[in-house]
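Novice: can you look at this prediction? I've put the sequence above it.
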Amino acid sequence: MSDSTKTVILHGGLLALLFLLQFLLPAYHHGNLARIMVLATFAMGYNVMFGYTGLLSLGHALFFAAGMYGMGLAMQYAGAGPVLAMSAGLVASIVVALVVGLLALRTAGVGFMIVTLMFAQAGYLIILYYGAWTRGDEGLVMPQALRMLGAIDFSQPGPRYFAALGLFATGFLLTLWMMRSPFGKVLIAIRENEERARMLGYDVFRYKLAAVVISGTLCGLAGAAYGLLFGYVGATFASVQYSIFPLLWVLLGGAGTVIGPLIGTLFMFYLIDLSSAVTSAYMLVAGVVLVLLTLFAPQGLAGELRARVWRGLP
């Protein structure tokens, strides 16, 4: 069986399984999986920059929050419906990603990490400073009446799940196509040896900027969808922890793999969820498991699968 056939079976089968789970899961896990798919899209956006291009960012909460607040403010103060509100979130995330990319890519390595972190912290402080509009830490609750598209109510479990699945499938297939295209192969070449890619005639800055914008846009769409589907927009989503989470999800699942972000997000979500039901020291449990995974599966879960079972895993 060829690698292309295996890829179609694996990735198509995963989407089919997620579709079927809508009808099989109990209410609690049904809601959890919808949330996981949105957050996995956030992680996929991060993976484009870190896993495929080799740009380690500590500021991706800024893109997530840009999409979320672009959507939320348009809905709260302009009375926009889901389509216009999501469009506002999309535009906000593209603009923020473009500005951050143009400025942050003037640095490299540790400098890039610090600059992206500074941008994210600036975004968080802006949200708090303009608390009269954003409600600061209290956040904005999205009116249920505005979360409807015709007869479709995104506050209800079924429409919310299918919307989350649609978002995830779009990001999933886009990432798969992109990384098998010439553009994606150039990003991987930059990750592996930037100087050699430059010597071959590629405009490295332009490709990196494109990766930042695509990454920021995917993360912003995830943020906008999270606010729309779960009805809340808050400053917590712009804080440092939401810049660290996608890094952990990608590392756990397997950086530079298409399915890695979903695996990492699913694993981390339920690790915390299950351990918190047993002990109040659930973060200690999570920390121990993360250390063990780092020691014994340094390439992440999907990365180990690629290294040990299927070297052609995209």
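Specialist: Now that the structure is in, tell me what you want to look at.
Novice: going forward, measure contacts and count neighbours with C-alpha atoms only.
Specialist: Will do.
Novice: contact partners of the helix or strand harbouring residue 41?
Specialist: Element membership of residue 41, judged by DSSP states H and E, is helix 27-47. When contacts are defined by CA atoms under 8 Å, 6 or more residues apart in numbering, helix 27-47 is touched by residues 21-22, 60, 64, 157, 160-161, 164-165, 167-168, 171-172, 175, 214-220, 222-223, 225-226, 246-247, 249-250, 255-256, 258, 261-262, 265-266, 269.
Novice: residues of that helix that come out buried?
Specialist: 30-47 (16 or more other CA atoms under 10 Å).
Novice: residue 293 touches residue 252, doesn't it?
Specialist: Yes: the pair residue 293 / residue 252 is scored as a contact, 7.5 Å apart, by CA atoms under 8 Å.
Novice: what sits against residue 19?
Specialist: Taking CA under 8 Å, 6+ apart, one finds 162, 165 in contact with residue 19.
Novice: returning to that earlier point: looking at residue 293 and residue 252, which one has more neighbours?
Specialist: residue 252 (28 against 16; other CA atoms under 10 Å).
Novice: other SSEs contacting the helix or strand hosting the more buried one?
Specialist: Element membership for residue 252, per DSSP H and E: helix 241-253. Of the remaining helices and strands, those touching helix 241-253 by 3 or more CA pairs under 8 Å, 6 or more residues apart in numbering; DSSP states H and E are helix 27-47, helix 61-78, helix 260-276, helix 282-296, helix 301-308.
Novice: here comes the other one, which I'd like you to weigh against the first:
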Amino acid sequence: MTLIQTVTTDDLVIQVADRRLSRPDGSVFDDDYTKLVCWNTSFTVGFTGLARIDPAQKKSTSEWLAETLCDYASFEDGVDALRYWASGQIGQLPTGKGWEDKRLGIIIAGFDRRRIPLVAEISNFDPEAPIPANQNEFKCYRIRRAPGHSASFRITGAALTEKMYANILLRRVPRMLKQQDGITRAARLMVALQRRISEDNPGVGRHAMAVAIPRERTMPAVLSNLDAPSLNTMNSNFCYFDDAGFNYKQLGPHMAGGGWAWADFVAEADPSNPDMQKVGGRVLKCPQPPPQAESTGC
């Protein structure tokens, strides 16, 4: 399976994802854009598993996530909605040859007004077990930090060796986050770990996206630095790590919130004049007006 890494501390969430996706027959490919969603500028949402979530295999799972979440304001309501609707979507898919693998794992992490890290995983499979016979049943798990640790880690999808988990995630990432510009260094280390795994696991891609959600944010926005591959702790922000090196064209996460859902978000700067910047996206869903009340003749 593909790989989603999620790190949370009291003050920060970092999520790193590749762009590789799975088909029901087990084959994989790289998405044209991204598989992360930024929800209400407060949560980052990643998934591993099925690339398309409809019987015709045309509906992007990441777009479906954005369209589903955009109508919900609270963490619990959004998580419950994903669990409920994911069961229905998977239940509509065909069975039989070519549809053996319908596994889907979704992880949500971020902060709301409670000012504590909130993390939940919604999944229809056990990563350490064979593909389940019933893939229509989704369970939800709240992820909490182990006592005595300054950070918690969640790996969704591809497995890590015990050495990778202990040496990189448990030791090096927490130390980096305490250093100057530690958030960028930690994200780069997570990307390097992803690429190391991809050498032995064809289900994991080399391109990567990182989304950072600080607890304290100066504005309700999602930003990116188009001058260098870096993250900050001032606002929700993202960075795209192209396998070929830094690119002034930064692929962004899908956006969801307030009834709006956006896909194919791109921020781009002119390499010869980086101050000349532009952003673009595609509207998936817009707020629906309330139903018109029947006239009472008043």
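Specialist: That came through fine. All values derive from a computational prediction rather than experimental measurement.
Novice: TM between them?
Specialist: Once superposed, the chains reach a TM-score of 0.27 (TM-score structural alignment, normalised by the length of the second structure), with 135 aligned residues with a CA RMSD of 6.4 Å.
Novice: what segments of the stretch 1-150 of the first structure are strands?
Specialist: 140-141, 148-149 (DSSP state E, counting those that start in this stretch).
Novice: quick check: next helix or strand after the last one?
Specialist: Translated: strand 148-149 of the first structure. Downstream of strand 148-149 of the first structure, the first helix or strand assigned by DSSP H and E is strand 152-153.
Novice: so after that next one, what's the next helix or strand?
Specialist: helix 157-179.
Novice: what angle do helix 260-276 and that next one make with each other?
Specialist: Orientation check (axes from the mean of the first three to the mean of the last three CA atoms, to 10 degrees): helix 157-179 of the first structure against helix 260-276 gives 140 degrees.
Novice: report the buried residues of helix 157-179 of the first structure.
Specialist: 157-158, 160-169, 171-172, 175-176, 179.
Novice: residue 78 of the second structure: which element?
Specialist: helix 75-91.
Novice: need the next SSE after that helix, C-terminal direction.
Specialist: Later in the chain than helix 75-91 of the second structure, the nearest helix or strand by DSSP H and E is strand 104-110.
Novice: now for that following strand, which elements pack on it?
Specialist: So strand 104-110 of the second structure, by 3+ CA pairs under 8 Å, 6+ apart, packs with strand 12-18, strand 43-49, strand 118-123, strand 152-157.
Novice: among those, which comes closest to residue 77 of the second structure?
Specialist: The closest of those to residue 77 of the second structure is strand 118-123. By CA to CA, the value is 11.9 Å.
Novice: and the closest one, what does it pack against?
Specialist: helix 75-91, strand 104-110, strand 139-142.
Novice: can you rerun that using 6 Å?
Specialist: strand 104-110, strand 139-142 (3 or more CA pairs under 6 Å, 6 or more residues apart in numbering; DSSP states H and E).
Novice: could you pull out the buried residues of the shortest one?
Specialist: So the one you mean is strand 139-142 of the second structure. residue 140.
Novice: which residues sit against that strand?
Specialist: Here strand 139-142 of the second structure makes contact (CA atoms under 6 Å, 6 or more residues apart in numbering) with 119-123.
Novice: so which of the helices and strands packed on strand 118-123 of the second structure is nearest residue 209 of the second structure?
Specialist: Of these, the one closest to residue 209 of the second structure (CA to CA) turns out to be strand 104-110, at 15.0 Å.
Novice: okay, the angle between the closest one and strand 118-123?
Specialist: Using the same axes, to 10 degrees: strand 104-110 of the second structure against strand 118-123 is 170 degrees.
Novice: fine by me, we can end here.
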